[in-house]
Each structure stands twice: as structure tokens, then as C-alpha cells.
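**Q** missing the sequence, but the structure's below:
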């Protein structure tokens, strides 16, 4: 599984890169703060909503600590999606949230 650190994500955002970030936490968790521009698709709804994703794009998956997003990466990867897990999740995020 491909991985990226929260620092690397923060740096890419700072450089103005357009990232496709999916937060797989529950809505209540996301309400406490998320990375700007993130799309929330809770892990339990991922299978039903994966048709919303474009297989030609690369996605960074985020959760609280990296566990659920890791599961989501394995699941989406098995269907041919290009995904990376943000290690440490939002617990390691030091950048701005919205």
C-alpha cells in the first residue's frame, strides 16, 4: 500500500497542488475539523459510493489515525483505484482545518 505522511500532504497543499483527499471518518468526526477541500465518504458507505470516484485520479485517504483509511486503501486498490494512505491520520495533522 502506498503511503504519504501528513507533513507531505501539508507541503503539497502549501505548494498549491490540487489533491484529491477522501476522509473516511464518520460525519461527526469530520465536523470537528477536516483538511480543506476534503470529501467525506465514511468507510461504511465507501462501497456504495465508490462509483463517484474517478479511476484515472489518485486519491489520498484520511481517517483519525490511519487504520480505517488503510482498510479503505486496500479495498479501493482491489478495484483498480489509485490510492495512498495518509499515515497517522488526523491525529498527526498539524495544518489548518475547516
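**A** Arrived safely, thanks for sending. Just so it is clear, the model here is predicted, and its values are computed rather than measured. Numbers count the residues shown, from 1 in each chain.

**Q** make it CA atoms for all contacts and neighbour counts henceforth
**A** OK.

**Q** So what touches stretch 45-62?
**A** 19-25, 41, 68-70, 72-73, 76, 80-86, 89-90 (C-alpha atoms under 8 Å, 6 or more residues apart in numbering).

**Q** List buried residues within those.
**A** 21-25, 41, 68-70, 72-73, 76, 81-86, 89-90 (16 or more other C-alpha atoms under 10 Å).

**Q** Keep only those of the residues you listed that are in helices.
**A** Residues from those lying in helices, with DSSP state H as the criterion: 68, 69, 70, 72, 73, 76.

**Q** Against that first model, consider the following:
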């Protein structure tokens, strides 16, 4: 699935946040410093959760993966797709880009 731009994501946050699932793959400290909600699972833990089949994501919502700059979230998106998840989008430019337009 295509990545999502900050402007489109901003509109989702403001208008239809219940239609998406936000997966924040930053470390806990980063998440607690600034976040937009969602579930925090650091990138380093995602691979193991996927291998152990312990990662549950909603099938009825788009999963938007976020991080600071969009690099870790891009990696997480690829991992998720490799394990069969199809409705996954990466926030291009990450939360830094989103913060500039909020």
C-alpha cells in the first residue's frame, strides 16, 4: 500500500482517527516525549512479535506506522508486509514533518 503524506495524515487525525490504527515504532522515551496516540511498539521488538505470532493488528482498519523521520516506520511497514499484513502505510517524513504542519 502507498505511504501517507503528512498533510493527508493530518486530515485523518482531525476528521477520522477512529478509522485507522496508529503504530508508533519509536523507543519508549521518544514516545513519551511526544506522541499522537496509537500503540507504541519499538521497531526492535516487532520482528520477534511477528515471528512468535504475537502481534495483533486490526484487519478492518488501515495501519499507519510512524516514527521520528519515517525511516524506522518504513522498515516496520516492510516487515509487516513480509508477514502478510496488507493494509499498512508509512508516514513519509515521520512525526517531525507532521509537527511542522500541525
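**A** Received, thanks. Bear in mind that the values here come from a model prediction, so they are computed numbers and not experimental data.

**Q** Assuming the best superposition, what's their TM-score?
**A** Between these two chains, after superposing, the TM-score reads 0.85 (TM-score structural alignment, normalised by the length of the first structure); 94 aligned residues with a C-alpha RMSD of 1.6 Å.

**Q** what about the residue positioned nearest the centre of the second structure, which SS state?
**A** What sits nearest the mean C-alpha location of the second structure, by C-alpha atoms, centre = their mean, is residue 65, with 1.3 Å. The assignment at residue 65 of the second structure comes out as strand when based on DSSP: H, G, I helix; E, B strand; the rest coil.

**Q** Looking at the first structure, name the residue matched to it.
**A** When the first structure is aligned by TM-score structural alignment, residue 65 of the second structure is paired with residue 61.

**Q** what's the burial count for the counterpart of residue 52 of the first structure in the second structure?
**A** Under the alignment (TM-score structural alignment), residue 52 of the first structure maps onto residue 56 of the second structure. Neighbouring residues of residue 56 of the second structure were enumerated by other C-alpha atoms under 10 Å; the total is 8.

**Q** Kindly report the same for residue 27 of the second structure.
**A** 16.

**Q** Next: the one 3 residues further on.
**A** For residue 30 of the second structure, the tally of surrounding residues (other C-alpha under 10 Å) stands at 15.

**Q** tell me which element it is part of?
**A** Assigned by DSSP states H and E, residue 30 of the second structure falls within helix 28-33.

**Q** mean deviation of that helix from the first structure?
**A** Compared with the first structure after fitting, helix 28-33 of the second structure has a mean deviation of 0.7 Å; criterion: mean C-alpha distance after the TM-score superposition for the first structure.

**Q** Let me see the residues that make contact with that helix.
**A** Contacts for helix 28-33 of the second structure (C-alpha under 8 Å, 6+ apart): 24, 40, 42.

**Q** Quick check: of these, which lies closest to residue 100 of the second structure?
**A** Relative to residue 100 of the second structure, the closest of the contacts of helix 28-33 of the second structure is residue 24; by C-alpha to C-alpha it sits at 18.1 Å.
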